[in-house]
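Trainee: I would like to see how this sequence folds:
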Amino acid sequence: MRWTVFTLICCSWTAHGLIRIPLRQMLSVRTQLRASNRLEDFMRDHQPDVFNRRYAQCYPPGIPSLRLGKSSERLYNFMDAQYYGLISLGTPKQNFTVVFDTGSSDLWVPSSYCVSEACAMHRKFKAFESSTFIHDGRMFGIHYGKGHMLGIMGREVLKIGPLTVKNQEFGESVYEPGFVFVMAKFDGVLGLGYPSLAEELGTPVFDSIMNQKSVDQPIFSFYLSKSKMPRDPEGELLLGGIDEALYSGPINWNPVTLKSYWQIKMSSIKVQGALTFCPRGCQAIIDTGTSLIIGPNRDILALQQLIGATPTSIGEYLIDCARISSLPQVTITLNGVEYVLTAESYVKRELMGDHEICFSGFQGEDLYSSTDPLWILGDVFLSDYYSIYDRGQDRVGFAKARHTRYATLEAEMDR
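Mentor: Okay, the predicted model is just below:
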């Protein structure tokens, strides 16, 4: 399985307010730990309160947090983040790799004053080298299970490809606890959720882009490639519009039900058209920051049994790679449209030495929701379907991703 983990080609094309940001794939932290035979120890030391609690309230309402006026914090699931891209901050510019994350709303990168081991492994922002840096003075803190991320806030010139965002609020982390940040190949996170999701770090980046009228339309879209061809792009974030060459068929739109995450109504999930989960409807968070599909523990357990997945001692599920072609389809229904995932989509193949091991792309977690049961549709779903996020009409669109586009273009050029 081919994964490229570091260098990034800068933005390739801009026209009519469209900003293309190439995305690169990386090994998730979970995969790196698994490959080094450290996952079991890590999960034992950190369960149950570290990962996949990003969307739950980590503490009951009323418990003081690190920031005034905020009673609870969210937990970021960096263990399965897979796609990242390039930004720069400051004058002259300082480059950083970030996860473009629809499941959060803040921008942060490591500070040159950071004292954690994780910061030594990543690029650090040097405020004293930038002529455009404005010190904010406020502190921010985010709970991460076994500890807190701590940082200070500032304002700076942000560049995303050729696009310039002036006076953008962002966080400089000065303390990053935990081993996950050491293993992560990205430096920071650029959140693309709604302002209400922000941990009070100021105006989210895409809101700044809209306010400064830097794009023609208040829309951004993601293409997450499945290609194994070395010259094919691994993914793309398009700010300001949609690329019709990257999908086929109609776009099916879903209204946002809660303006924080990109949260929509999910009608049902079926396995081989038979057993139905959430028959009375659920809520689904559309999240580019995690690779998995996550649902309530009880439903996921039944689903794992239906696809023949075997549990391990650390909560992961193995699948016999030889049986993939015979496994059932999983169908997700959104706003009356069925989205079919084959086993090739929901089974994650990984090489461990000379052996191929297959893991289920589904994971159980009982996430807090005041209404319907809550699911998360991550890259297992989003790599099959081109996704469009429309802030103008508060809706999310999906269309079948066209993964043969680049191979077809190359073949035509060789004729």
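Trainee: When you work out contacts or count neighbours from here on, use the C-alpha atoms and nothing else.
Mentor: Noted.
Trainee: Pull the contacting residues for Trp108.
Mentor: Taking Cα atoms under 8 Å, 6 or more residues apart in numbering, we find Trp108 in contact with Phe170, Gly171, Glu172, Ser173, Gly188, Val189, Leu190.
Trainee: swap in Ala399?
Mentor: With Cα under 8 Å, 6+ apart, Ala399 has these contacts: Tyr247, Ser248, Gly249, Pro250, Ile251, Asn252, Tyr385, Tyr386, Ser387.
Trainee: Now, these that are in strands?
Mentor: Here DSSP state E is the test, and these give Tyr247, Ser248, Gly249, Pro250, Ile251, Asn252, Tyr385, Tyr386, Ser387 as lying in strands.
Trainee: What distance do you get for the second one to Ser221?
Mentor: According to Cα to Cα, to the nearest Å, Ser248 stands 14 Å off from Ser221.
Trainee: Show me which of these two is the more surrounded one.
Mentor: Each of Ser248 and Ser221 has its neighbours counted (other Cα atoms under 10 Å); Ser221 has more, 21 against 14.
Trainee: about what we covered before: of the contacts of Ala399, which is the most crowded?
Mentor: Highest count within the contacts of Ala399 by other Cα under 10 Å belongs to Ser387, 28 neighbours.
Trainee: quick one, what contacts it?
Mentor: Residues in contact with Ser387 (Cα under 8 Å, 6+ apart) are Ser221, Phe222, Tyr223, Val396, Gly397, Phe398, Ala399.
Trainee: Farthest-apart pair in the residues you listed, please.
Mentor: Using Cα to Cα, the contacts of Ser387 span at most 13.8 Å, a distance reached by Tyr223 and Val396.
Trainee: Second input sequence below; structure requested for side-by-side comparison:
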Amino acid sequence: MHLLPYSLALSCLLSLAHDHALAAPSPSSSPLPRSIPLLRRSRPHRNSTELSEWLRNQKEYLEAKYTNNPQRKRASGMNLITNQNADSSFYGSIAVGTPAISYNVILDTGSSDLWLAASDGVSTNDDGIPTFDSSASSTFTDLNTSFSISYGSGAARGTLGKDVVQFAGFEVDSQVFGVVTQVSENLLNSPVSGLMGLGFSSIAASGATPFWQALAENDGTLDSPLMAFQLTRFNDVNGAQDLEPGGTFNLGAVNTSLFTGDIDYQDIPDGQEGYWIQELSGLTVNGASVSVGSGSAAYAAIDTGTTLVGGPEDVISDLYAQIPGSQALTGQNAGYWTYPCDTTVNVTLRFGSSSVSWPVSNADFLLEQASRDTCVGAFFALSTSGTSAPPWIVGDTFLKNVYSVFRASPASVGFAQLSDTALKMNGALGAAPSPTVGAVAATISGSSANAGTDRSSSANGATPGAVLGSTLGMWVVALVSGLVGGSMLLV
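Mentor: Okay, the predicted model is just below:
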């Protein structure tokens, strides 16, 4: 079999755009879980050159994100999940400042910093990116501290500040975040204004406590110190609009209507609380087992800001060896594989000591059709050798198939089987909710380990899928809607 012609080969490759509508219920006497309906954006169509370049950027971006991100001393707290570019991309909206203004941000469990494009540096009159104007907020404080985040395909730079931030019905009144005045070309695409990292503070370039962690560490604010995602699938639906209902994000409790059975929690390995790490303990392809090793050689970051699944070259090669007719791509797309489109591929993953194997459906394994008969697979080889990065990055290709829960105490990740209610949302076209800003159920003061000191923060690759086309196999074309305050509780 030949390599598919690049003109067709990668013209559809990754079209994953998910969005969330953040909904904040009205205040109540006791903390309530908050739900955020997620939105999805339809896949972009690329010619062969664009697709080839896109594939290369996704691989380089993910490698840069994980291989150059220094991990600080462990801080108490947990990393909450964010879905980014699974089927297209997922992002949510937050409200910032006084008066509160909503912004769409990539929700990313693979990083820990919040940043927004600034009105005095990033945007132009015609790019359509909403920007943050610090002078318009009466509660903004400039911390006079430089801030820098680098990606494989670019960088964002600016300064740190703090202000009131609302998200999913909760508020942190002094959240530290980056106000970005310089962004590499194509790092942001309308309508996304920035990124919210949902990892642990130990990997925050700013040294700030992430929004979720500030809430989780404040006793009594959340019913339970966790976040959960249910993501929809539209990558196999013709006629999908730019924005479609993308699922539900919950903060403080799980949504029992979206899963069945028990949530299978597996603790994060000791000392690994930076990313949401799980040990991959089993992998099958159409029923055939593929050896993945054990211990740190099989560590996987569960990353909502990543579209695809990346793993060690030898294991990925063995995986495709179980698919007749598969072939490795070369050149700038080395690390990706093609296989006959008429082949049904069903992959399962198992984590930790669990006896449960979780599926990756054929619809999600098929990343893009490259030619009439040849398709590109959503698992690819990731180079992290010689670094402290985990060898596996498990993104939305997998997460669309499960209900995912990220729990702070004990630090763990849990998966459960999607309910019929959740499954019926796949491919169900509908209107995207509109961002709203409203009352919040609980307000706390934020904190930061290093904010306010005169130093330069830099985290190479610390920001996963927050930038359009910058995160592993996914376009950060996240479209968020339904900001804090609405009543878009999806049940």
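Trainee: Fetch the TM-score of the aligned pair.
Mentor: The TM-score (TM-score structural alignment, normalised by the length of structure 1) is 0.80; 384 aligned residues with a Cα RMSD of 3.7 Å.
Trainee: Keep only those of the contacts of Ser387 of structure 1 that are in strands.
Mentor: Using DSSP E, the subset of those located in strands is Ser221, Phe222, Tyr223, Val396, Gly397, Phe398, Ala399.
Trainee: Map the fourth one onto structure 2.
Mentor: Looking back up the chat, that one is Val396 of structure 1. Alignment note: Val396 of structure 1 maps to Val413 in structure 2; criterion TM-score structural alignment.
Trainee: rewinding a little: out of the contacts of Trp108 of structure 1, what pair is the most spread apart?
Mentor: Maximum pairwise distance among the contacts of Trp108 of structure 1 (Cα to Cα): 13.4 Å, between Ser173 and Leu190.
Trainee: Now do the same contact list for Met149 of structure 1.
Mentor: By Cα under 8 Å, 6+ apart, the contact set of Met149 of structure 1 is Gly141, Ile142, His143, Ser173, Val174, Tyr175, Glu176, Pro177.
Trainee: Can you name every helix or strand that the top helix by length along structure 2 contacts?
Mentor: Ordering each helix of structure 2 by length in residues (DSSP state H) puts helix 48-67 first. Secondary-structure packing of helix 48-67 of structure 2 (3 or more Cα pairs under 8 Å, 6 or more residues apart in numbering; DSSP states H and E): helix 6-9, strand 141-151.
Trainee: tell me the SS of the aligned residue in structure 2 for Lys270 of structure 1?
Mentor: In structure 2, the residue matched to Lys270 of structure 1 (TM-score structural alignment) is Thr284. State at Thr284 of structure 2, reduced to three classes by DSSP: H, G, I helix; E, B strand; the rest coil: strand.
Trainee: Thr284 of structure 2 against Leu349, yeah?
Mentor: Yes - between Thr284 of structure 2 and Leu349 there is a contact at 6.9 Å, judged by Cα atoms under 8 Å.
Trainee: So which residues of the stretch 101-250 of structure 1 form strands?
Mentor: Assigned by DSSP state E, counting those that start in this stretch, the stretch 101-250 of structure 1 shows strands spanning 107-110, 134-143, 148-160, 163-175, 188-191, 219-224, 235-239, 247-259.
Trainee: Ok, which of these comes nearest Cys58 of structure 1?
Mentor: Distance to Cys58 of structure 1, taken as Cα to Cα, is lowest for strand 134-143 among these, at 7.9 Å.
Trainee: Which neighbouring elements make contact with that closest one?
Mentor: Using 3+ Cα pairs under 8 Å, 6+ apart, strand 134-143 of structure 1 sits against strand 148-160.
Trainee: equivalent range in structure 2 for the strand it packs on?
Mentor: Under TM-score structural alignment, strand 148-160 of structure 1 corresponds to residues 155-167 of structure 2.
Trainee: Distance from the chain centre to the matching stretch, please.
Mentor: When C-alpha coordinates are averaged (Cα atoms, centre = their mean, to the nearest Å), stretch 155-167 of structure 2 and its chain have centres 19 Å apart.
Trainee: Measure the mean distance from that stretch to structure 1 post-superposition.
Mentor: Its matched residues in structure 1 lie on average 1.1 Å from stretch 155-167 of structure 2 after superposition (mean Cα distance after the TM-score superposition for structure 1).
Trainee: sorry, back to before: using TSV, please lay out the contacts of Met149 of structure 1 together with neighbour count and distance to Ala118 of structure 1.
Mentor: As requested, those are arranged in TSV below (neighbours: other Cα atoms under 10 Å; distance: Cα to Cα, whole Å):
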residue	neighbour count	distance to Ala118 of structure 1
Gly141	20	16
Ile142	20	16
His143	21	16
Ser173	27	11
Val174	20	10
Tyr175	21	9
Glu176	23	6
Pro177	21	8
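Trainee: what comes up buried for stretch 14-24 of structure 1?
Mentor: Residues of stretch 14-24 of structure 1 classed as buried by neighbour count (16 or more other Cα atoms under 10 Å): Leu18, Ile19, Arg20, Ile21, Pro22, Leu23, Arg24.
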